[in-house]
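Chemist: Build the 3D model from these lines:
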Amino acid sequence: MWWKEAVIYQIYPRSFQDTNGDGIGDLEGVRRRLPYLKNLGVDAIWLSPFYKSPMKDFGYDVADYTEVDPIFGTLENFKALLAEAHALGLRVLVDLVPNHTSDQHPWFLESRSSRDNPKRNWYVWADPGPDGGPPNNWQSFFGGPAWTLDEGTGQYYLHQFLPEQPDLNWRNPEVREAIYEVMRFWLRLGVDGFRVDVLWLLAEDLLLRDEPGNPDWRPGMWDRGRHLHLFTEDQPETYAYVREMRYVLDQFSEPGRERVMVGEIYLPFPQLVRYYQAGCHLPFNFHLIFRGLPDWRPENLARIVEEYESLLTPWDWPNWVLGNHDQPRLASRLGEAQARVAATLLFTLRGTPTWYYGDEIGMVNGEIRWERVQDPAALRQKGRLGEHGLPPGRDPERTPMQWDASPYAGFSSVEPWLPVNPDYPERNVALQEKDPRSMLSLVRRLIALRKDPGLLYGAYRTYQARGGVYAYLRGEGWLVALNLTDKEKALDLPKGGRVVLSTHLDREEEVGDRLHLRPDEGVVVRLD
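Modeler: All right, here's what the predicted structure looks like:
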């Protein structure tokens, strides 16, 4: 299966490359940068949404699933991108947003027009509660009730995100078939699969019961965390929906051209792995982001990997992620030195890695002031300050790609939709391509090294997880040692070998039975 050996590279099209001078990245920009991605060594790209949209949530509010929004170009631009990617040997995954649409989608406009409209049951509608308020206590991910009253029809509609993103009613077979036809449209064009948005939220409790309180919630924590989400997340019906989606994909698959489903699922491991059995090829494993990066210790990382590996069946293929468009940048979390160590971890663990654009040059979070905030989730918290006294939200990890030291970092010829990070003259692709010890050079080396069969398919076994050093064996021939501290460390090896890669990119040497690690150094050893 190609996706087992692949490295997936996530592109946020708004921020990758602008070619028409409007300050917003576009599909033609992605096409022009395909040679860079091929040279980086990745095997597949995942494009965040580029569909027709009012852009209340930057494309995750879809108004037409089979049209390209004009700010990104045209369907012909997409076809040209797809054809060139395939010519270069790159697979293309597109974002599928099946849980909700825009409130401007024709389906919803019909649904809200009257209670007896044929599409009324395409969305989740409910009568007001006894007090005239929302039907229950469900909360939106973006703050406030997950229900909005439609004055015209006197009922509330469900939206787990913005009010402009009404939830589809997946219990309705007509809805499911409509989404499956959307999948067929893109599969007929030749896409290689989908990253499915909020896959674990497709179903909700039929009785619309109140969710119980969370005894661990404290004031100041995320407001949605007040409740345990027993009736809005990971409902049993979801697995049947995933199986149906997998059936659609399988109808377009053939040997060497399997179409793949990657599912966005934020769940503990015991629940996450059930999605393999339901038919999702790669249920996204975010545990390094949410459990590993905040607690960057060998003992914790080993615990995460071992728990995951222990729950996988022989038919399940692992996957790992360190960043995406919703989470702070890797280098901002760990610092540049440990970001290199983290990259070594990601590309040498067993399973498919997904890499976020710009992390290969160590891009850091942008500093976005209130007057430049774009993220709707942040705008709903106007006036509140987050970390470092800056507004909360997801804009900092979405700043434009830093290609070179020219104005606007080579991303655009005009002021971009989000400000370019001020460090771009010193941190950009053009400079790092000339530096054999740059982060970019390291990522290229790691991706190339990962193609070795032992690192692709060899079993994982923890070797050491103490004293600041995390080390593990891959198959019979590889050992990876990661110094998670800023102190020198030493590690006794099971046998001699050769250091084939160091995160410092200045070391290839024979080693005996003792390995010395410099501060913030990760090494990959080929054992004798």
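
Chemist: going forward, measure contacts and count neighbours with C-alpha atoms only.
Modeler: OK.

Chemist: Which helix in the protein has the most residues?
Modeler: Longest helix of the chain, by residue count under DSSP state H: helix 173-189.

Chemist: for whichever helix or strand comes after that helix, packing partners?
Modeler: Downstream of helix 173-189, the next assigned helix or strand under DSSP states H and E is strand 193-196. Identification of packing neighbours for strand 193-196 by 3 or more Cα pairs under 8 Å, 6 or more residues apart in numbering; DSSP states H and E yields strand 91-96, strand 260-263.

Chemist: so which of the ones you listed comes closest to residue 453?
Modeler: Nearest of those to residue 453, taken as Cα to Cα: strand 91-96 at 20.7 Å.

Chemist: hey, where'd the helices end up in the stretch 1-150 of the chain?
Modeler: Using DSSP state H, counting those that start in this stretch, the helices of the stretch 1-150 of the chain run over 2-5, 27-32, 34-40, 75-87, 106-111.

Chemist: for those helices, which one ends up most surrounded?
Modeler: Sort the helices of the stretch 1-150 of the chain by mean neighbour count, taking mean count of other Cα atoms under 10 Å, and helix 27-32 sits at the top with a mean of 22.

Chemist: Residue 242: neighbouring residues, count only.
Modeler: By the other Cα atoms under 10 Å criterion, the neighbourhood of residue 242 contains 21 residues.

Chemist: How about residue 488?
Modeler: Neighbours around residue 488, by other Cα under 10 Å: 13.

Chemist: Repeat that for residue 343.
Modeler: Residues lying near residue 343 (other Cα under 10 Å) number 23.

Chemist: Over to residue 238?
Modeler: Applying other Cα under 10 Å, we find 21 residues neighbouring residue 238.

Chemist: can you pull the contacts of the residue nearest the centre of the chain?
Modeler: Nearest to the mean C-alpha position of the chain, counting by Cα atoms, centre = their mean, stands residue 324 at 4.2 Å. Contacts for residue 324 (Cα atoms under 8 Å, 6 or more residues apart in numbering) come out as 10, 355, 356, 397.

Chemist: Before we compare anything, build this one as well:
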Amino acid sequence: MSLEDLLYRVSPPELSRADLGFGWVSNMIRSRQEIVRTMMQDVDRIRPWWENGVLYHIYLRSFVDSNGDGFGDLKGAMGKIDYLSDLGVDGVWLSPTMPSPNDDWGYDVADYLGVHPDYGTIDDLDEFIERCSEKGVRVLLDLVPNHTSSSHPWFIKAIEKPESPFRRYYVFAKGKQDGSPPNNWKDATGASAWTLDERSGEYYLHNFLPSQPDLNWWNEDVQREFEHILRFWFDRGVAGFRIDVAHGIFKDKLLRDDPPAPEMSRQFSHFGLVETYSKNRDEVHPLYKRWRKIADAYRPNRLLVGETWVGDIGRLARFYGDGDELNLAFNFMFVFTEFDPKSLSEIVQSTLSVLPDTASPVWTGSNHDISRFPTRWAHDDDDKTKVALTILLTLPGTVFLYYGDEIGMRDVDVPIELQRDPMTKLIPMARFQRDRARTPMPWRSGDGRGFCDPGTTPWLPFGPDDGRDVQSQSLDESSALTLTKRLIRLRCSVRDTLSRFESLEVTEKLWRYRCGDLYVVANFAEDESYEAPLPPYKEAVSSRYGAVGSLGDSDLFEVGPKEAVVFRR
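Modeler: The predicted structure follows:
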């Protein structure tokens, strides 16, 4: 059939073949594209694109360096869009891309409507979003609403002129009668969260570094500023935001002292304090309802993901509202649970029992602020790492992979003289050495590792050249990368069924469960095998051996030590 015949068959009946000139063809193609987009939007209304999906967290500075300066950038990331598409992810979350003096590597924003020159230009970001979209990959940006950089024009005006309206954009307060800070709140380093402004004699609040002053979210002008910021990026095609410190942007209006933490709850305490007044205020929920209305007004709906550092599932569930606040909220109770069947099963079951029916849980093991799960959970054991990957990718809800998770990338011991994170140097606790989880992505072995040109010094050092790189693992049928690809494809094939979850058996060393049409047997034992009943299946994937072929006539299937097997009905 000729192109003309094909176009005539799909054209409106009142048009003759003579009408099918080049201009009409172009318009017709555009109209067909609009139809496809509308159909995709209709699908999104039925099931959001992120539900039961997989998103990929890119720490852009460490992903790919395209210009030889040792820092990853947008043009470098553009060269890996095919890789992301082949991996099978639904979207990517870029750690901060906005202009910043980098006191906290982008989490100190100096301009919410721009792109940091280290990464490229706003045109580069537009192109990255467009090219990702062509491959079916959505792009999320990092939004930092809790605080700005001290070099942001708002704060400069607030400091220079106390009578300026921008003074009320931030939290300023007088000290106590003895001149000490207004209250006992601590910043992220354990020091006082207040710094004295010598010119005015008032203190300003900062939950992080003194160069990251907290915004005053009681000020409606601040709220309007961020509604504009949301719309600015949504209009440019950004698919959503990961919201930094989503639980903490409102503070107690009376600036009351935080109470001491009971001994039993110290894991989620803040230097011995419960952040009752410095964070975790109920006033944040009406704000997210307003943001959700903005996000839902776009087609397809935009995604709001919260960084929600809370210590109980009930509080986490509140961020979903009645399906009208955040779409997703990170579950740090899962992140920091012990890597054993009972602990994992308990947190998964309690999460699913408490979240609203409309809520999609979030599962992740690593991010830019914490130790990577191959080190923290698996203790640098490759087989355990692949068991962890199998579990992550077979749970109901939305999964976030941190760049390098798919190759079992481990923490890297960064010598103190090469550390780049200012906050780490102020915290004398090894678990907060964030540089070790931010080192450059190893795309291949050899000088530069495919991250940068040979001879270029990367901004942080590489880990050992030990075969944990993309090129090597692409050729290995039993690698973590190959396993990740298989699991994502398996997950995608049964995506509509994954809301159904049932834990079947939990022991000290074994976890069996069903998630939709997936049946999972995870053996955590160091040296004991487990014989599992063989279910009806179409295919099976082993964390150690890859795709499983014929299982013969046996009614049982053996799962070896430190192995997980996934069956698909």
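
Chemist: So after superposing, what's the score?
Modeler: The TM-score (TM-score structural alignment, normalised by the length of the first structure) is 0.93; 512 aligned residues with a Cα RMSD of 1.9 Å.

Chemist: buried ones in the longest helix seen in the second structure?
Modeler: In terms of residue count, the longest helix belonging to the second structure (DSSP H) is helix 22-46. For helix 22-46 of the second structure, burial by neighbour count (16 or more other Cα atoms under 10 Å) applies to 28, 41, 44.

Chemist: Identify the residue of the first structure aligned to the second one.
Modeler: When the first structure is aligned by TM-score structural alignment, no residue sits opposite residue 41 of the second structure.

Chemist: residues in contact with residue 41 of the second structure?
Modeler: Residues near residue 41 of the second structure by Cα under 8 Å, 6+ apart: 299, 300.

Chemist: for the last one, same thing?
Modeler: Contact criterion Cα under 8 Å, 6+ apart gives 300, 301 as the residues in contact with residue 44 of the second structure.

Chemist: can the contacts of residue 324 of the first structure go into TSV with extra columns for distance to residue 37 of the first structure?
Modeler: TSV is the format used below for these (distance: Cα to Cα, whole Å):
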residue	distance to residue 37 of the first structure
10	11
355	12
356	12
397	20
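
Chemist: Mind checking which of those land in strands?
Modeler: Judged by DSSP state E, the subset of the contacts of residue 324 of the first structure located in strands is 10, 355, 356.

Chemist: who wins for neighbours among those residues?
Modeler: When neighbours are taken as other Cα under 10 Å, the top entry among these is residue 355 (24 neighbours).

Chemist: What sits closest to that one if chain neighbours are left out?
Modeler: Leaving aside its chain neighbours, residue 355 of the first structure sits nearest to residue 9 (4.8 Å; criterion: Cα to Cα, 6 or more residues apart in numbering).

Chemist: number of nearby residues for the counterpart of the one you found in the second structure?
Modeler: Under the alignment (TM-score structural alignment), residue 9 of the first structure maps onto residue 56 of the second structure. Using other Cα under 10 Å, residue 56 of the second structure has 25 neighbouring residues.

Chemist: Pull the contacting residues for residue 56 of the second structure.
Modeler: 89, 91, 92, 93, 400, 401, 402, 403.

Chemist: gap between it and residue 89 of the second structure?
Modeler: Per Cα to Cα, to the nearest Å, residue 56 of the second structure is found 7 Å from residue 89 of the second structure.

Chemist: before we move on, what about residue 304 of the second structure?
Modeler: Taking Cα to Cα, one finds residue 304 of the second structure at 18 Å from residue 89 of the second structure.

Chemist: Over to residue 417 of the second structure?
Modeler: As judged by Cα to Cα, residue 417 of the second structure and residue 89 of the second structure stand 36 Å apart.

Chemist: Looking at those two, which one has more neighbours?
Modeler: Counted by other Cα under 10 Å, residue 417 of the second structure and residue 89 do not tie: residue 89 has more neighbours, with 24 against 6.

Chemist: Map that one onto the first structure.
Modeler: Alignment note (TM-score structural alignment): residue 89 of the second structure maps to residue 42 of the first structure.

Chemist: Also residue 393 of the second structure?
Modeler: Checking TM-score structural alignment: residue 393 of the second structure goes with residue 347.

Chemist: Then residue 164 of the second structure?
Modeler: Using TM-score structural alignment, the partner of residue 164 of the second structure in the first structure is residue 117.

Chemist: residues touching its match, list them.
Modeler: Residue 117 of the first structure is in contact with 110, 111, counting by Cα under 8 Å, 6+ apart.

Chemist: Against the first structure, what's the mean shift for the host helix or strand of residue 540 of the second structure, could you check?
Modeler: Assigned by DSSP H and E, residue 540 of the second structure belongs to strand 539-542. Its matched residues in the first structure lie on average 1.8 Å from strand 539-542 of the second structure after superposition (mean Cα distance after the TM-score superposition for the first structure).

Chemist: who does the following helix or strand past that strand touch, helix- and strand-wise?
Modeler: The C-terminal neighbour of strand 539-542 of the second structure among helices and strands, as given by DSSP H and E, is strand 546-548. Contacts defined by 3+ Cα pairs under 8 Å, 6+ apart place strand 546-548 of the second structure against strand 539-542.

Chemist: at 10 Å instead, please
Modeler: helix 480-493, strand 539-542, strand 563-568 (3 or more Cα pairs under 10 Å, 6 or more residues apart in numbering; DSSP states H and E).

Chemist: Tell me which residues of it come out buried.
Modeler: The neighbour-count check on strand 546-548 of the second structure (16+ other Cα under 10 Å) flags 546, 547 as buried.
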